[in-house]
Structures are given as structure tokens and as C-alpha cells.
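Colleague: The sequence and its predicted three-dimensional model are supplied below.
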Amino acid sequence: MKTVILVGGSKGIGNAILNKLVGTHQVINISRTAPAESHHNLTHHTCDILNDELPVINNADQLIYCPGSINLKPISKLSLEDFKNDFEINVLGAVKTIQQYLPLLKDGQNPSILLFSTVAAKLGMPYHASIAASKGGVEGLVKSLGAELAPSIRINAIAPTVTNTDLAARLLRNEKMIANITERHPLKKFLSPEEVADMAIFLISENANSISGQVFEMDCGIVSFKI
């Protein structure tokens, strides 16, 4: 049974990944709050990724880093602190985690790393300057480390569009906003956490052995199509 280090598995997409993995994998969750779920394959470590020492773990085959942010403001309202905070959680937290557990992954079975970007890194969207800049950093990290760690460790990222999680709750807070966001996507839908989790599980699986250094846009058509 493979061991997955999952950072941010208590909520949102991370929690959907946790629920899909825990029956068939040893899942080591690292987050500030414990997930509601309990399972004999689940171990939880309470940890603030940016401020605490990461827990000592003995072995791992996969690493999934889920923390993110949605900080939507006009550029005139964004402070340098906003940019720093978004960069820290999205990029530096991922770097810290990868550096900590890379020796374990090098000894793992078919090891891989999965990070998360956003469609806003490709599609110019108003008020997304800070998050797009930080997720652009994530995408650069994926490309660079994909080359550096080949052939021993694969690394990829998923770039979702709006996903129905607590993080996106203010974007989906009423029926009118839900209808507007649905209509903006050519496929006339937005994402569920479970859909993203299915892609995540594929990318860390042996079915994706030939895929590394890639950013997969789960965009419901909003980046790919103009209709």
C-alpha cells in the first residue's frame, strides 16, 4: 500500500482527495485543522505549513500540496503584503514541503508530486493579479522541477476553474452569482471537488507514468474555447 503525504486535506479539494484515497492508500494529512473523517489508513498532523516545523515522516511515495488562496482585489487595493502572503502559501509553502520530504520520495515507489495552480494564470481576469502571480510561480516550479527530478520523480499541477468549496464560497454565494459563473463557462458548469480529486488521483497513479512537468487546465472550457 502506497503512502501519500497530503497537505491541506481537511477541507475543499484536499478533503475530496483524502476521501478518495484513504481506502486504498496510507494517507498522512498535514493541515491546521484535523479532517472530520477518521480511518485506520489516515494519520493527521496539526501544523501551520508556513510557521511550524513540518512533522517527521518515515516514508512516502506521493506528495500532494493543496493549500491555496483566493484574494480578489483591484490592483490599487492590493498591498505588497497581499502579494507576499499569496506567494508564501502557494509557492514557498510548496517549496518548503518538497524540500522537507524529497529524500523520502526519492526512495518511494513510483514517486510523484502534485501541486495546484488556477485558470487565472493563463486567462487574464480582473482582480486576480496577486493570485495569478503566485500561481504563475507554481507553474514555473512544476516545469523546472519536472526537468530537475526526471526520471526519478514526476511532478504535475492541476489548474482548476471555480470549484464548489469553502474557499470559493463568496463567488457562489447566491443563485444569481451561480448562474453567472455557470453561463461564463462554455460547458455550462463549474467544478466539484470530487472531479478535481479524480484528476489528482490519476496524476499520482501509475497510469500517468509518462506525464511530468505538465499543468492540466480543468477549465470547463473557459480558457480553451471562445463561444
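Modeller: Structure received.
Colleague: For the rest of this, base every contact and every neighbour count on C-alpha atoms.
Modeller: OK.
Colleague: Report the separation between Gln26 and Asn51.
Modeller: Noted for Gln26: a distance of 26 Å to Asn51, by CA to CA, to the nearest Å.
Colleague: Strands along the protein, start to end?
Modeller: With DSSP state E, the ranges of strands along the chain come out as 3-7, 26-31, 42-46, 62-65, 112-116, 154-160, 215-218.
Colleague: If you compare the directions of the fifth one and strand 3-7, what angle comes out?
Modeller: Right, the one you point to is strand 112-116. Angle, strand 112-116 to strand 3-7, by axes from the mean of the first three to the mean of the last three CA atoms, to 10 degrees: 20 degrees.
Colleague: What number of residues are in the vicinity of the nearest residue to Val22 once chain neighbours are set aside?
Modeller: Distance criterion CA to CA, 6 or more residues apart in numbering; nearest residue to Val22, sequence neighbours excluded, is Asn41 at 5.9 Å. Counted with other CA atoms under 10 Å, residues neighbouring Asn41 total 15.
Colleague: thinking again about what came up before, need the strands of the chain in JSON lines with mean neighbour count and distance to Glu148, can you?
Modeller: Below are the strands of the chain laid out as JSON lines (neighbours: other CA atoms under 10 Å; distance: least, CA to CA, whole Å):
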{"stretch": "strand 3-7", "mean neighbour count": "25", "distance to Glu148": "21"}
{"stretch": "strand 26-31", "mean neighbour count": "24", "distance to Glu148": "26"}
{"stretch": "strand 42-46", "mean neighbour count": "17", "distance to Glu148": "29"}
{"stretch": "strand 62-65", "mean neighbour count": "26", "distance to Glu148": "17"}
{"stretch": "strand 112-116", "mean neighbour count": "25", "distance to Glu148": "13"}
{"stretch": "strand 154-160", "mean neighbour count": "25", "distance to Glu148": "10"}
{"stretch": "strand 215-218", "mean neighbour count": "20", "distance to Glu148": "16"}
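Colleague: try this one side by side with the last:
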Amino acid sequence: MKNIVIIGCGQGIGFASAKLLSENNTIIGISRTQNNEVENLNIEFHPMDIISGNLDKITFPDVIDGLVYAPGSINLKPFNRLSVDDFMNDFEINVLGAVKMIQKLLPNLKKSETASVVLFSSVAAKLGMPFHASISASKSAVEGLTKSMAAEFSTQKIRVNAIAPSLTDTNLASPLLSTPEKREASGKRHPLQRVGRADEIAKMVAFLLSDNSTWITGQVIGIDGGMSNIKL
């Protein structure tokens, strides 16, 4: 049984990952919001905004085997309507929050024999998409951070990988999927003709944290219905 910390476990992909992993692991979850189902799962839940919260208030296990940083943002605007604050906010949520968590838990991760860190990028970091400037910039930084840390931590046997989803059916994406017409249009943008599900992404999270992936590090894995690599 592994000790796994999941940031952003209150909803969406973070919650789906916590739900799946809680069956066979000890989960410490941190999130601003809490899904009602969390109470029924084997999760030690801490309500906290990871950016402004005091992590010293949480007693973490001495050994941490996995860290998942799942908070995200969808801030889709034309470039000329994006403010500097928009860019800073997305960078803070997607990048600096991850940096804060990894720095806090690095001593605990070093004590594990099979430590694994999973971050989240986006298909928009690889594929140029209109109205995604702020998200693309911050998620591209996540990919650079992933590869740099994977190299630096490799001698300590800490693996670092990122998952880059496309549009996934979560609360965060609900404005883009609010009608059958929007859902159909969004699905048709993908070669597999549908949007993703949170449980599909969670299965990759579980794989990257498991002993089945111990020779995988520094990778950005696209789970995007083929969008980033296939053109029909």
C-alpha cells in the first residue's frame, strides 16, 4: 500500500484519481472544494487552497510514494482580452502550486523506493489553438518543469511525468459542454469523435504511480482522442 498525495481531489480528474487509487492506497487529499462522495472513500481530506494555504498545518506521512497535482484552469479568451493578471493567475494555479507542493514533499518522496510525481499539461501546449494563449503558456511551463525535474531527480529514483488531456467531461469544462450541440461539436474536433472522461485519465494516473511504470520518467503523455497527433 502506497502513500499518495493528491492535490485537487475535490472534483474532476483529481477526484476520479483519488476514487480509483483509494481502493488500494492511503490517500491524502487537498482541495478547495469537496465532492460529497469523498466522505465515503478512504481519503484523508484537507480543505485548502493550495496557493494561499499553510501546508505546515497538515501532517504528511514520513514516506510519500506518489504526488498528483491536478488543479487546472480554463480561461479561454481572445489574446487582446487577456490581462497580465490572467496570465499570472493561470501560471500560479498550474505551475507555482505544483512547485510549492513538490518542494514541500521532496524530503518525503526521497524516502520512497518508487516515488512518482504526476503533473498535468494540456493538448493546447503542443497544438496551437486560438483563445488558449494563457493556458498554453502555463501548461507549456508545466512540461518544461516536468522534464527538468525528471532529469534532476533521476539519481534519487523519483520519477516525474505529465499527462496532457484534451477536453474532458468535468465541472471545469462544463461551460464548453453545457448543451447537446456544444458536446457534439466538441466531440467532432477529436479524431475519436468524443470528449474524454475523467476516469480514463485517472487510469493513466494510477499507471504512472504504479510499479508497472518504473522505467518511465520525463514523459508528457497525451490522452486527447488523437487530437495532438492525428489529422483526419
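Modeller: That came in fine, so what should we check first? These numbers were taken from a predicted model, which means no experiment stands behind them.
Colleague: Which residue in the second structure aligns with Val91 of the first structure?
Modeller: In the second structure, the residue equivalent to Val91 of the first structure is Val95, according to TM-score structural alignment.
Colleague: give the contact list for the residue nearest to that match when sequence neighbours are not counted.
Modeller: Distances taken as CA to CA, 6+ apart put Val142 closest to Val95 of the second structure, at 5.9 Å, once the chain neighbours are dropped. The contact partners of Val142 of the second structure, taken as CA atoms under 8 Å, 6 or more residues apart in numbering, are 94-95, 119-121, 162.
Colleague: Give me the buried positions along stretch 178-198 of the second structure.
Modeller: Of all the residues in stretch 178-198 of the second structure, those buried under the rule 16 or more other CA atoms under 10 Å are 183, 185-187, 189-191, 194-198.
Colleague: of the residues you listed, closest to Leu232 of the second structure?
Modeller: The closest of these to Leu232 of the second structure turns out to be Pro191 (CA to CA; 6.6 Å).
Colleague: what residues are up against the closest one?
Modeller: With the criterion set at CA under 8 Å, 6+ apart, Pro191 of the second structure makes contact with 225-227, 230-232.
Colleague: what number of residues lie near the match of Val91 of the first structure?
Modeller: Around Val95 of the second structure there are 24 residues (other CA under 10 Å).
Colleague: Double-check it against Ala141; I have them as touching.
Modeller: Yes: if you go by CA atoms under 8 Å, Val95 of the second structure and Ala141 touch, sitting 6.9 Å apart.
Colleague: which part of the second structure lines up with the longest helix anywhere in the first structure?
Modeller: If you go by DSSP state H, the first structure has its longest helix at helix 129-149. Using TM-score structural alignment, helix 129-149 of the first structure corresponds to residues 133-153 of the second structure.
Colleague: And the matching stretch against the first structure, how far off on average?
Modeller: Stretch 133-153 of the second structure: mean distance to aligned residues in the first structure after superposition is 0.3 Å, counting by mean CA distance after the TM-score superposition for the first structure.
Colleague: Can you point out the buried residues in that stretch?
Modeller: 133-136, 138-143, 145-147, 149-151, 153.
Colleague: If we ignore the residues flanking it in sequence, what's nearest the aligned residue in the second structure for Ile211 of the first structure?
Modeller: If you follow Ile211 of the first structure across to the second structure using TM-score structural alignment, you land on Ile216. Nearest residue to Ile216 of the second structure, sequence neighbours excluded (CA to CA, 6+ apart): Arg159, at 7.2 Å.
Colleague: returning to what we had before: mind listing what the match of Ile211 of the first structure touches?
Modeller: Counted by CA under 8 Å, 6+ apart, Ile216 of the second structure has contacts 159, 161, 208.
Colleague: ok, how many other residues are close to the closest residue in space to Ser134 of the first structure that isn't next to it in sequence?
Modeller: The shortest distance from Ser134 of the first structure to any non-neighbouring residue, by CA to CA, 6+ apart, is to Phe87 (4.8 Å). By the criterion of other CA under 10 Å, Phe87 of the first structure has 23 neighbours.
Colleague: list the contacts for the closest residue to Asp48 of the first structure other than its chain neighbours?
Modeller: Leaving out its chain neighbours, the residue that sits closest to Asp48 of the first structure by CA to CA, 6+ apart is Arg32, at 5.3 Å. Taking CA under 8 Å, 6+ apart, we find Arg32 of the first structure in contact with 8, 46-49.
Colleague: which among those end up buried?
Modeller: 8, 47, 49.
Colleague: how much space between the last one and Ile98 of the first structure?
Modeller: Ile49 of the first structure is 12 Å from Ile98 of the first structure, where distance means CA to CA.
Colleague: Repeat that for the first one.
Modeller: Using CA to CA, one gets 14 Å for the distance from Gly8 of the first structure to Ile98 of the first structure.
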